[in-house]
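quick one, structure for this:
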Amino acid sequence: MRLESICWIITPRLAHRHYFKSKSNYFMTIEKSKLATWMILLGVLFWGATFSFTKQAVGIVDVYSFLSIRFIIASILLAIIFANKFKLYTKEILWKGILLGTILSAGFILQTTGIKYTTASNAGFITGLVVILVPIIISVINKKLPKVNQIIAIVLALGGLALLTLKNKFSINIGDVWVLLATFALATHLILITKLVKNINASLFVITQLFTVGIITGIVGLITNYRITISGDWNVWKAILFCAIFASAYMYTTQAYMQRYITELKTAIIFSFEPLFAVLVAYLYLNEQITSHTLIGGLLIFIAMIISEIKQRQTTMVVTN
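A predicted model of the protein is given here:
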């Protein structure tokens, strides 16, 4: 017998209160789910657009200057917004933020360097392989072979990657290699996020992580170029501000706070839109050509991401329930 029926038998007033409280919580959850979906989808659009903006900027200033300024601005902006939260700061937040910020630094340095030598579309699609690499890395850590659906997804993703990166002479563009290495770093970062960032203040963690990225990339820039270049070119600052405000401060904070209101399956599907957004923005903003190889390769990777993530997320949800 359902709880509402038992309550009606015991006391109508209690049942009435429980019924409307349940309805209220239900509709509140639905509204939060819708809000989370649209906010994260908007953030994924920003992520996809960063490839085009970054490609223009790194043609004028060096990679490390761009990254350092971008992430320091993002961390300062968040520090101002969440200034009242710093009383909750702990050593755990500090070391976890530095650790994951260091890994994220490696990913962004490799990715931004690779964008200088490849197209924004290719960079977007290859970076999308992070959702394919995650189950592979987890399988290696757990010493278990990937499941059948994961193997199918990997084969499809490799086929799509080949269409995107292999040229007429079967040579791989050096930019594609850098972006692929960046994707491994980002996949590792994604796995550690789920394991380490628990029971700590999300906003303070994001601030620490982004500030760490800004400092590390700045130090690398000083070592390699002996300076941090600041250009007055509007295209550079347009890219820096866009990436700092929307793709960094907005998206990382939104993910930390809003992802809890939607299922992991839904999050995976939303994230799968990033490479498609990258191609669309590159076509509209940079006038990059969309070839048949790009379309077929991108489609294969997109299908692979969906196969890998949906099966993986469904299993996780069943075990949790």
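
from here on, just use CA atoms for contacts and neighbour counts.
Noted.

stretch 7-25: which residues count as buried?
Residues 7, 15, 18 are the ones in stretch 7-25 that count as buried (16 or more other Cα atoms under 10 Å).

now name the helix or strand holding the last one.
According to DSSP states H and E, residue 18 maps onto helix 12-57.

sorry, back to before: pick the one among the buried residues of stretch 7-25 closest to residue 217.
Distances from residue 217 to the buried residues of stretch 7-25, taken as Cα to Cα, are shortest for residue 18 (54.4 Å).

what's near enough to touch the closest one?
Contacts of residue 18 were listed using Cα atoms under 8 Å, 6 or more residues apart in numbering, and they are residue 4.

measure it to residue 26 for me?
Relative to residue 26, residue 18 is positioned 12 Å away (criterion: Cα to Cα, to the nearest Å).

check residue 170 too.
Distance from residue 170 to residue 26, counting by Cα to Cα: 55 Å.

who's in contact with residue 300?
156, 157, 159, 160.

at 10 Å instead, please
Residue 300 makes contact with 153, 155, 156, 157, 158, 159, 160, 161, 163, 294 under the criterion Cα atoms under 10 Å, 6 or more residues apart in numbering.

so what's residue 269 closest to, chain neighbours aside?
Spatial nearest neighbour of residue 269, excluding adjacent residues (Cα to Cα, 6 or more residues apart in numbering): residue 306 at 6.5 Å.

try residue 86
The spatial neighbour of residue 86 that comes closest, neighbours along the chain excluded (Cα to Cα, 6+ apart), is residue 204 at 7.1 Å.

same question, residue 271
Using Cα to Cα, 6+ apart and skipping residues adjacent in sequence, the residue nearest residue 271 is residue 44, 6.3 Å away.

here's the other one to compare against:
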Amino acid sequence: MQQHQLKGSLMLFFCALIWGLAFVAQSVGADHVGAFTFNGLRSLIGAVFLIPCVAFFDRLAGRPFSIWGTDNKTEQQDLITGGIVCGIVLTIASTLQQIGIGHTTVGKAGFITTLYIVIVPLFGLIVHKTVTKLQWLSVFIAAVGMYFICITENFSVNYGDMIILACACFFALHIITIERFSVLVDGVRMSLLQFAVCGILSLPAIFFYEMPSWEALDQAWLPILYAGIMSCGIAYTLQILGQKYVNVILASIILSMESVFSVFAGWLLLGEQLSLREIGGCVLVFAAILLAQMPPKQQ
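Here you go, the predicted structure:
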């Protein structure tokens, strides 16, 4: 049992590492192509990459490959609905993130994005879910951390940070949407479909709004490829496999390490620096993230 948990924890660790490095790829990509171009192309690459992954899992299960995975019409409809809804929300979230990361540092973007873990319980109030005292405390600590990250000493607000905060809200909504449909359908297939939807929805904006030049695409192809194969394809698969062996609380804590990896990646690869004020805010946000994962006390 412990061996399985260690294996699952390592999978989630590498998933968080890949996602943390992906912030660098997104930042570099934002210097050359627009948000719809970057996310549209990486989503389509991720969808194509997941096709052999689905085939591999079907083979492990001893069944023939099928894009639907079932002959049940209701399950097929749930898969289509879940993929489309998740794809729409993911398009909004990832586009906001890509726009915002072009106006802030990789490290701050990583910490602000990971606030989705704190925001999810608040969205749960809409469907009458209980928010614990620890979760409310985590929201307060996160708010203080966000103040130090986003508000400068002369009380000006960083535009990019606010866009990333909006993106965190949509990623929280994305998590809730996935929770709704993942119990009904195959997770990897739904991921494949949502990436396909995200890519298709981005195409009109690419051709009619951004129209990247071949020179720009030549400069951005490596970050797009990394984000498509590593972030969308491999990391998501590692998350699916890892969470089979690790409980959801430990899994969330390990995955939230992407925010820490994003800071180190920004410093190591891009030479980005955070002020002491911003570092203090990141520490508070990470503390809030960990606090939000603690189970409530049993009565």
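
need the TM-score between these chains.
For these two chains in superposition, a TM-score of 0.89 is obtained (TM-score structural alignment, normalised by the length of the second structure); 285 aligned residues with a Cα RMSD of 2.0 Å.

related to what we said a few turns ago, go ahead and confirm the residue nearest to residue 269 of the first structure touches residue 267.
No: the criterion here is Cα atoms under 10 Å, and residue 306 of the first structure misses it with residue 267 at 11.0 Å.

what's the counterpart of residue 253 of the second structure in the first structure?
Taking TM-score structural alignment, residue 253 of the second structure has residue 269 as its aligned residue in the first structure.

I'd say that match and residue 312 touch.
No: the pair residue 269 of the first structure and residue 312 does not pass the contact test of Cα under 10 Å, sitting 11.8 Å apart.

shared neighbours, these two?
Shared between the contact lists of residue 269 of the first structure and residue 312 (criterion: Cα under 10 Å, 6+ apart) are residues residue 306.

sorry, back to before: kindly state which residue of the second structure is aligned to the residue nearest to residue 271 of the first structure.
Alignment of residue 44 of the first structure against the second structure is given by TM-score structural alignment, with residue 16 as its counterpart.

cool, and residue 70 of the first structure?
Using TM-score structural alignment, the partner of residue 70 of the first structure in the second structure is residue 42.

quick one: that match is in a helix?
Yes: with DSSP: H, G, I helix; E, B strand; the rest coil as the criterion, residue 42 of the second structure is part of a helix.

from residue 221 of the second structure, how far off is it?
Relative to residue 221 of the second structure, residue 42 of the second structure is positioned 10 Å away (criterion: Cα to Cα).

which of the three states applies to the equivalent of residue 99 of the first structure over in the second structure?
Superposed on the second structure with TM-score structural alignment, residue 99 of the first structure falls opposite residue 85. When states are read from three-state DSSP, the local structure at residue 85 of the second structure comes out as helix.

got the residue ranges for the helices in the stretch 151-299 of the second structure?
For the stretch 151-299 of the second structure, helices defined by DSSP state H, counting those that start in this stretch occupy the ranges 159-182, 187-205, 214-225, 236-242, 248-255, 258-270, 276-292.

show me the contacts of residue 300 of the first structure that map onto helices.
153, 155, 156, 157, 158, 159, 160, 161, 163, 294 (DSSP state H).

of the residues you listed, which is the most crowded?
residue 157 (28 neighbours; other Cα atoms under 10 Å).

what do we get in the second structure for that one?
Aligned against the second structure by TM-score structural alignment, residue 157 of the first structure finds its counterpart in residue 142.

please name the nearest non-neighbouring residue to that match.
Counting by Cα to Cα, 6+ apart, residue 142 of the second structure lies nearest to residue 285, which is 4.7 Å off, once chain neighbours are set aside.

residue 250 of the first structure now?
Using Cα to Cα, 6+ apart and skipping residues adjacent in sequence, the residue nearest residue 250 of the first structure is residue 43, 7.2 Å away.

any idea how far the one you found lies from residue 21 of the first structure?
For residue 43 of the first structure, the distance to residue 21 of the first structure - Cα to Cα - is 33 Å.

cool, residue 77 of the first structure as well?
When distances are taken as Cα to Cα, residue 77 of the first structure and residue 21 of the first structure turn out to be 38 Å apart.

repeat that for residue 178 of the first structure.
Looking at residue 178 of the first structure against residue 21 of the first structure, where the rule is Cα to Cα, the gap reads 53 Å.

and what of residue 188 of the first structure?
Applying Cα to Cα to residue 188 of the first structure and residue 21 of the first structure gives a distance of 42 Å.

do the same with residue 82 of the first structure
Counting by Cα to Cα, the gap between residue 82 of the first structure and residue 21 of the first structure amounts to 32 Å.

excluding residues flanking it in the chain, which one is nearest residue 262 of the second structure?
Across the structure, with Cα to Cα, 6+ apart as the measure, the residue nearest residue 262 of the second structure apart from its sequence neighbours is residue 20 (4.2 Å).

that neighbour contacts residue 110, doesn't it?
Yes: using Cα under 10 Å, residue 20 of the second structure is in contact with residue 110, at 7.1 Å.

intersection of neighbour lists for these two?
With contacts defined as Cα under 10 Å, 6+ apart, the residues adjacent to both residue 20 of the second structure and residue 110 are 256, 257, 258, 259, 260, 261, 262, 263, 266.

which residue is nearest the middle of the second structure?
Closest to where the C-alpha atoms of the second structure average out (Cα atoms, centre = their mean) is residue 171, at 6.7 Å.

which one in the first structure is aligned with it?
Residue-level alignment of residue 171 of the second structure against the first structure, with TM-score structural alignment as criterion, gives residue 186.

wait, what's in contact with the nearest residue to residue 42 of the second structure once chain neighbours are set aside?
If the residues on either side of it in the chain are set aside, residue 42 of the second structure comes closest to residue 228, at 4.0 Å by Cα to Cα, 6+ apart. If a contact means Cα under 10 Å, 6+ apart, then residue 228 of the second structure has 22, 38-49, 195, 222, 234-235 as its contacts.
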